[in-house]
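> Sequence below, structure please.
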Amino acid sequence: MSGHVKLSSVVGLWCVVAAWMAPVSASELKLSEALRMAGLKHPSVQAKLAELQAANKDVVAAKWARFPSITVQGTTSNSQPETALLIQQPLWEGGRITGQILLAQATVRQAEAALLEARQSLLQQTSTTFFEILRLKERLILAKKSEAEHQKLVELIERRVKSEISPVADAILAKARKQQSTSERIQVERALQTARLTLDQWVGPQAGEPKLPGTLPWQVKPDDQLVSSAKAFSGELRRLQALEEVALAQIQIASAASWPGLYLVNRQALGGPGYAMTGARNQTYLSLNFSPGAGLSAAAAAEAAKARAETAKQGIALYERQLEQQVRNGLSEAQSLQLQRATSQELIKATEEVVDSYLRQYQIGRKNWLDVLNALRESIQAANSAGEIEYGLYAVKLRLLLSSGQLNLDNLESIYD
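Just a heads-up that it's a prediction; the model follows:
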C-alpha cells in the first residue's frame, strides 16, 4: 500500500489568527531546498569532500609503488668520490605493495562513508529543525490567541467588578492568569528564535522562512524491508565496514614485513675510480633485501591489526542492532502518532464547544470565570497537542525516509512543495 501524506492545518482557528504570526522574511524556504542546501553547501560536507579527494590521491600514490624508483648514490672509495644512478624495480615484496593499495582504497571507501554519514546527519537535523519551526509558529499563534482571550476575560471581569457583580479578587486573579499567558507567549517566541538560528547553522543565514510542504513521498513498507534498506544506506555502517577493510589491509602490510623483497636493480656509474671500466660503469643484477624491523615489531603490528579488525567487526554487529532498533522504534512511533491524529482533531472540536458554552453560561451566572479559564486552557492545550502530533508524525516519517535512502539528495523533487 502506498500513498502520500497530506499536510493540513491542525485546527481552523489558526487560519483565523494567522495575522498574529511572527514576522517572516520575504522569501519562503521549501523543505527540499533546505535539505539540498544543507547536504551540498554545509562546511562539514565540504571538509569531507576534501578528505575524499585526498584519499583518492593516496590511491594514485600507492599504485606508483609498482613502478621503478630512481636513486642517485654518492659514496667514497679509497678516498675517491664515486657517484652512481640506481634504478630499482620491485619484483616481489611479499604483498606489501598490494596491501598498501588495498589500504588506500579502503581509506577511500571510509572517506565516502564519512561523507554520506555527514550528509545524513545534516539532513536529519535540518528536517527536525524545519518542522520544529513550523510547530512553534503554530504554537505561537495559539499562545497569542490565549493571551488575547485572557485579556478579553480580564476586561469582562473588570466591568463586572465595577458593576459590583464580581469581587475585586476575581480581577486580580484574572490579571495573574493573563500575565501567565503572556509569559508563555514570550517563551514560545524565544524557542522559535532559537530554532530559526539553529536552522541557519544548517542551511546558511537568510535562507528564508520555512514553508509547509504539500506532501511527503511516504510509502508503507514491511518492517524488515525498511530495516534492510536502512542498513544498506547507512553511512555510519559503511564507515565501520571500511574500517574493518583498513584493518585487514594493515594485517597484510605488517605480514609482508616478515618476507624479503626481490628487486631488479640497474646501477649506472656517473663518475669515480671505476667509471673508466666498462664493466663497472653499468651493472644490472637481482637484489634480495630483508628488513623485518626491530625485534618482533612486524609480528606485533600484525597482531594489533588483527585486534583492530575484530573490534571493527564487533562494532558493525553492534551498530546493526542499534540501527534496527531505531528503525523499528520510528515505525512504532509513526503508527502511534497516526492513531492519535484523528482523536486529537476531535478533542479540539470538543474543547472549543465547551469554551463557547461556558462563556454563554458565565454571562448568565451559571458558570464562574475559573470554569471559563480552565476550559480555555484545555482548548489551547488540545490544539498544542494536536500540533505536536501532526508535526511529530511528519518529522518521524521524514526521518525514516532519509535513513532508509528512499529520500536523498538525488530525488528531493519527490517532495511536493
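
> CA atoms for contacts and neighbours, from now on please.
Noted.

> quick one: the strands in the stretch 201-350 of the chain?
209-210, 215-216, 261-271, 282-289 (DSSP state E, counting those that start in this stretch).

> closest one to residue 68 among the ones you listed?
strand 261-271 (9.0 Å; C-alpha to C-alpha).

> Give me the residues contacting that closest one.
With contact meaning C-alpha atoms under 8 Å, 6 or more residues apart in numbering, strand 261-271 is reached by 81-94, 275, 280-290.

> Quick one: residues contacting residue 85.
Taking C-alpha under 8 Å, 6+ apart, one finds 70, 71, 72, 73, 267, 268, 269, 270 in contact with residue 85.

> one more to line up against the first:
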Amino acid sequence: MFFRCLLVFLLSSFCLSVNAKDDNYSLNGLIHKALNYHPSIKSSTSLLSSAKKGLESAKWQYFPTPSVSISRVNATTTDLSYSGDDKVIKLGLNQTLWAGGRIDAGMEKAQAQLSIRKSILLVARRQLAFNVIRSYSAWYSSHLKRKAFSVSKQEHELLQKRIVRRIEQGLSPEIDLSLVSSRLLQVSANLNSAITQHQRALLQLEELVGESLNIDLLIESISTNYVVNGVKKVLLSQTLGIDPKLKELSERVKESHSTYKQVKSSLSPQLNLRVERQWGNHNIINADTENRIFLELSSSFGAGLSILSKIERAKLEEHSILLDLETQNKKTITEFESDWLSYQSLSKQNKLLGSALLAAQKIQQSWYRQFLAGRKQWQDVMNSIREVAQLKSQIADVVAESLSVSWRLMIRVKGVGAI
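Predicted coordinates for the structure are as follows:
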C-alpha cells in the first residue's frame, strides 16, 4: 500500500512538472518570459519610478521652504559696516501663499508625466508581446513547412529509386531520372530554406525571452488560435478604450496644458510669507536674538516680452499633440480593422485550403495506385506529390498568420494583462 501511494505521488509530481514546463513553452508562457526578462521593460519601469519621485517632489512644493545661513566676518576696527558681532546665524521658513496657479499646474504636470510613463510601459509591454507573437508565428510556419518538405523529399527519394529500377528494367528512359532528380533538388532547396527560416525564428525567440529554448518542448506545446468572440463594434470600442498609445498621447495633452498654465502663471505676482530668526548682528555688538515676519510680493516676467512668446509656444505644442492624438486614434482603428478582416479571411482560407489538401492527397494516393497498375505515368505521381507539398506550405503560412492575428487581436481588445 505504501509503495502504491508513493508511486501515485511520484507520477502526479511528474505530470505537474511536465505541465508546468510545457506551459512555459506555449505562446502565453513565452510572452511572460519576455515580459519578465527584456531590457526594454526594465528601462520603462525605471523611468516610471523616476516619474513617481517627480510627483513626490511636486507635492513638496506646497510645504514651506526652510533656510539657514551662517556668516562670520573678520573686519578691521575702523570698518563701521561690521562693528558688531563677528558671527550671525539666520534660520527661516518661506511659504508661498499665492503663485497664480503655478504650484497647482506643477502638480498636474507631474501627475500627467507619471501617467505618461505608465502608458509608455504598457506600450513597451504590448510591442514586446507583438514581437514574440510575430517570431513565434514565423517559427510555427517554418516548423510546418519543414515537416511538409521533409515528407515530400522522402516521397521523391522513393520515386527516384523506383525510376532507377524501371530504367534498369528498360521500362523508362534515362531522361526520366534527370527529371526526378531535378525535382528532388528543388524539394531539397525548399526544405533547406524552411530549416534556415526555422533557425532564424528560433534565434529571434531566444533573444526576446533571454534564454535557450528546447525545440522538443516547443513542438509539444504548440499553441492554437485565440478565439475572438464578440460584436465588432463593441470590440473596437474596447480597443480604443485600452490602447496604451492613445492613453499616452491623452496624458501628453494634459502635460502640455499644465506647462501652458505654468508659463501663464508667470504673468501673476507671487505672494510669500517668510518667518526668520536671527542670532547676532554684524552692526551691533552682543545683539539680542531677533524674530521677523515678512510678507513679500514679487514677480518675474523674464527678458522683454519673452513670456508672451513662451505662452504662445505652449499653446502651439498643445495643439500639435491634439493632432497627434487624432492621428493615432485613426491609426488604431485602421490596425484593428485590418486585423479583424484578416482574422475573418484567414479562417475561411484555412478551411478552403484544408479541403483542397484532402482532395490533393486522395488524388496522390489514387494516382500512385494507378501508376503501379500501369494506368498513370510516373510524372503524374510526381506532380501530385509537388502539389500536396505546395498546399501544405500554403497552409503553414495561413495557419501561422491566423494564429498571429488572433493573438494580436486579443491583446488589442483585452490588453497584455489578459494573457
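
> Just the buried residues of the contacts of residue 85 of structure 1.
267, 268, 269, 270 (16 or more other C-alpha atoms under 10 Å).

> Would you tell me which strand is longest in structure 1?
Counting residues, the longest strand found in structure 1 (DSSP state E) is strand 80-92.

> So which residues of the stretch 101-250 of structure 2 form helices?
Along the stretch 101-250 of structure 2, counting by DSSP state H, counting those that start in this stretch, helices occupy 102-168, 174-209, 215-220, 232-242, 244-265.

> any chance of those in JSON lines, plus distance to residue 39 of structure 2 and mean neighbour count?
Converted to JSON lines, the helices of the stretch 101-250 of structure 2 look like this (distance: least, C-alpha to C-alpha, whole Å; neighbours: other C-alpha atoms under 10 Å):
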{"stretch": "helix 102-168", "distance to residue 39 of structure 2": "10", "mean neighbour count": "21"}
{"stretch": "helix 174-209", "distance to residue 39 of structure 2": "10", "mean neighbour count": "18"}
{"stretch": "helix 215-220", "distance to residue 39 of structure 2": "24", "mean neighbour count": "14"}
{"stretch": "helix 232-242", "distance to residue 39 of structure 2": "24", "mean neighbour count": "15"}
{"stretch": "helix 244-265", "distance to residue 39 of structure 2": "19", "mean neighbour count": "22"}
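
> would you turn those into TSV with distance to residue 324 of structure 2?
Formatted as TSV, the helices of the stretch 101-250 of structure 2 follow (distance: least, C-alpha to C-alpha, whole Å):
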stretch	distance to residue 324 of structure 2
helix 102-168	15
helix 174-209	30
helix 215-220	41
helix 232-242	15
helix 244-265	7
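
> and of those, who's closest to residue 357 of structure 2?
helix 102-168 (11.9 Å).

> follow-up on the earlier one: figure out which of the helices of the stretch 101-250 of structure 2 is closest to residue 6 of structure 2.
Closest approach to residue 6 of structure 2 among these is made by helix 215-220 (27.2 Å; C-alpha to C-alpha).

> counterpart of residue 332 of structure 2 in structure 1?
Under the alignment (TM-score structural alignment), residue 332 of structure 2 pairs with residue 323 in structure 1.

> re earlier: how do the contacts of residue 85 of structure 1 look in structure 2, which are kept?
Using both residues aligned by TM-score structural alignment, their matches' C-alpha atoms under 8 Å, structure 2 keeps these contacts from these: 70, 71, 72, 73, 267, 268, 269.
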